[in-house]
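*Asks:* Let me see the structure of the following:
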Amino acid sequence: MNRFGFLGAFHFRVEFLGLGGDSVDTRFQSVSGLSSSIETDSLREGGENRFEHALPSRTSYSDLVLKRGFVTSSALLDWFSSAMQTLEIYPKDLNVVLLNEKHEPAMTWKVTHAWPKKWAIGDLDAETSAIAIETLELGYHDFRLEK
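*Replies:* Predicted structure coming up:
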């Protein structure tokens, strides 16, 4: 372990539970959207015009965005394609696992009830030799952090 106990953000995997598939569906270039915030409702107090009370009302979560090199065949891509074509949504739970230097789980974000929301392919450009990148966006109910 490093001197201060900090973990690199570059060593991780994503595990889709109940999806099947092979290891290509655990490897991503980037994961973003593990974010939550507490929404508030305003309450005006009668006779008090200087301020409003902000009362916590619910927790909201950002969409989860996964990026990887485009693959032509995967269980994850089949799940997305089926949802986009039929609008039959079958949510899945998933884990985003941050790994330590020994390739062991150091932190795990357990994401519940994730569902396909958007799929996109990056720009195709004959003037570059870049890998085609697909972006998978998921809505979800919530997540919890486990050590």
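
*Asks:* Every contact and neighbour count from this point should use C-alpha atoms.
*Replies:* Fine.

*Asks:* Which strands and helices lie in contact with the lengthiest strand in the chain?
*Replies:* Counting residues, the longest strand found in the chain (DSSP state E) is strand 105-121. Applying 3 or more CA pairs under 8 Å, 6 or more residues apart in numbering; DSSP states H and E, one finds that strand 105-121 contacts helix 75-86, strand 92-99, strand 133-139, strand 142-146.

*Asks:* tilt between that strand and helix 75-86?
*Replies:* 40 degrees (axes from the mean of the first three to the mean of the last three CA atoms, to 10 degrees).

*Asks:* buried sites along strand 105-121?
*Replies:* 105, 107-112, 114-117, 119 (16 or more other CA atoms under 10 Å).

*Asks:* How about stretch 4-12?
*Replies:* Quick answer for stretch 4-12 (16+ other CA under 10 Å): residue 12.

*Asks:* just how off-centre is that stretch within its chain?
*Replies:* 18 Å (CA atoms, centre = their mean, to the nearest Å).

*Asks:* With stretch 1-14 instead?
*Replies:* Worked out by CA atoms, centre = their mean, stretch 1-14 lies 18 Å from the chain centre.

*Asks:* what sits up against that stretch?
*Replies:* 25-28, 94-101, 103 (CA atoms under 8 Å, 6 or more residues apart in numbering).

*Asks:* Using a markdown table, lay out the helices and strands packed on strand 105-121 together with distance to residue 125 and mean neighbour count.
*Replies:* Converted to a markdown table, the helices and strands packed on strand 105-121 look like this (distance: least, CA to CA, whole Å; neighbours: other CA atoms under 10 Å):
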| stretch | distance to residue 125 | mean neighbour count |
| --- | --- | --- |
| helix 75-86 | 23 | 15 |
| strand 92-99 | 31 | 20 |
| strand 133-139 | 12 | 20 |
| strand 142-146 | 37 | 15 |
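
*Asks:* this one as well, want them side by side:
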Amino acid sequence: MATERANKNPYSNFNFIVEFDGMEELAFAEVTGLDSETTPIEYREGADATSAMRQLPGVEKYPPVQLKRGITGSLKLWEWRKEVRDGGSTFPPTKTVTVKLVDEKHDRNAPAMTWTLTNAWPTKLTGPSLTAKGNDYAVEQLDLVHERLDVS
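*Replies:* Here you go, the predicted model:
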């Protein structure tokens, strides 16, 4: 459940945890795309030809969530992506993904906010850009599509 700070100071954006199916935790450097959008439906009543268009809530849309992390040698994300590609036992092989924003105490059991992606599956997994120039670490990016985004 979301926790508002008594001092009203914002939380740091670098204190977060990503969990898959409530158990497996992987370290990521960046999470983007925690967005929710409702497409408006415009209409005008048949006898009401002179008034402005009215708008009602329409279809809920969620863009892919992008997770970036330094490559550690683990193949867990690639194996999940392979399940989607090859058609695993359940198709698509979905997971519940939670992103927890934590405070400076890093208490994962009392997050400041939690974003929950329901029925998420990897639509794209991008390998690193490798170059002999520079000293950055190798980064891979996972793009997840999902059916619902809830915030608590």
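
*Asks:* hang on, the earlier thing: reformat the buried residues of strand 105-121 of structure 1 as TSV; add distance to residue 12 of structure 1.
*Replies:* Formatted as TSV, these follow (distance: CA to CA, whole Å):
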residue	distance to residue 12 of structure 1
105	8
107	10
108	10
109	11
110	14
111	15
112	18
114	19
115	21
116	21
117	22
119	21
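
*Asks:* which among the residues you listed gets closest to residue 141 of structure 1?
*Replies:* residue 112 (5.8 Å; CA to CA).

*Asks:* what does the closest one align to in structure 2?
*Replies:* With TM-score structural alignment defining the correspondence, residue 112 of structure 1 maps onto residue 118 in structure 2.

*Asks:* ok, now residue 6 of structure 1?
*Replies:* By TM-score structural alignment, residue 6 of structure 1 lines up with residue 10.

*Asks:* now its match: how far from residue 32 of structure 2?
*Replies:* For residue 10 of structure 2, the distance to residue 32 of structure 2 (CA to CA, to the nearest Å) stands at 18 Å.

*Asks:* Need the residues that contact stretch 67-85 of structure 2.
*Replies:* By CA under 8 Å, 6+ apart, stretch 67-85 of structure 2 touches 27-32, 91-93, 121-125, 137-143.

*Asks:* Nearest to the middle of structure 1, which residue? Look it up for me.
*Replies:* Taking CA atoms, centre = their mean, the centroid of structure 1 lies closest to residue 64, which sits 2.7 Å from it.

*Asks:* counterpart of that residue in structure 2?
*Replies:* Per TM-score structural alignment, residue 64 of structure 1 is aligned with residue 65.

*Asks:* what's around the nearest residue to that match once chain neighbours are set aside, how many residues?
*Replies:* Distances taken as CA to CA, 6 or more residues apart in numbering place residue 33 nearest to residue 65 of structure 2, at 4.4 Å, with adjacent residues excluded. Burial of residue 33 of structure 2 is recorded as 13 neighbouring residues (other CA atoms under 10 Å).

*Asks:* Tell me if I'm right that residue 33 of structure 2 and residue 99 touch.
*Replies:* No - judged on CA atoms under 8 Å, residue 33 of structure 2 makes no contact with residue 99 at a distance of 11.6 Å.

*Asks:* quick revisit: mind listing what the residue nearest to residue 65 of structure 2 touches?
*Replies:* Contacts of residue 33 of structure 2 by CA under 8 Å, 6+ apart are 63-66.

*Asks:* cutoff 10 Å now
*Replies:* 62-67, 143-144 (CA atoms under 10 Å, 6 or more residues apart in numbering).

*Asks:* which of those also appear as contacts in structure 1?
*Replies:* Among the contacts of residue 33 of structure 2, the contacts conserved in structure 1 (both residues aligned by TM-score structural alignment, their matches' CA atoms under 10 Å) are 62-67, 143-144.

*Asks:* export those residues to a markdown table and tack on distance to residue 23 of structure 2 and secondary structure?
*Replies:* As requested, those are exported to a markdown table (distance: CA to CA, whole Å; DSSP: H, G, I helix; E, B strand; the rest coil):
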| residue | distance to residue 23 of structure 2 | secondary structure |
| --- | --- | --- |
| 62 | 24 | coil |
| 63 | 24 | coil |
| 64 | 22 | coil |
| 65 | 19 | strand |
| 66 | 20 | strand |
| 67 | 17 | strand |
| 143 | 20 | strand |
| 144 | 18 | strand |
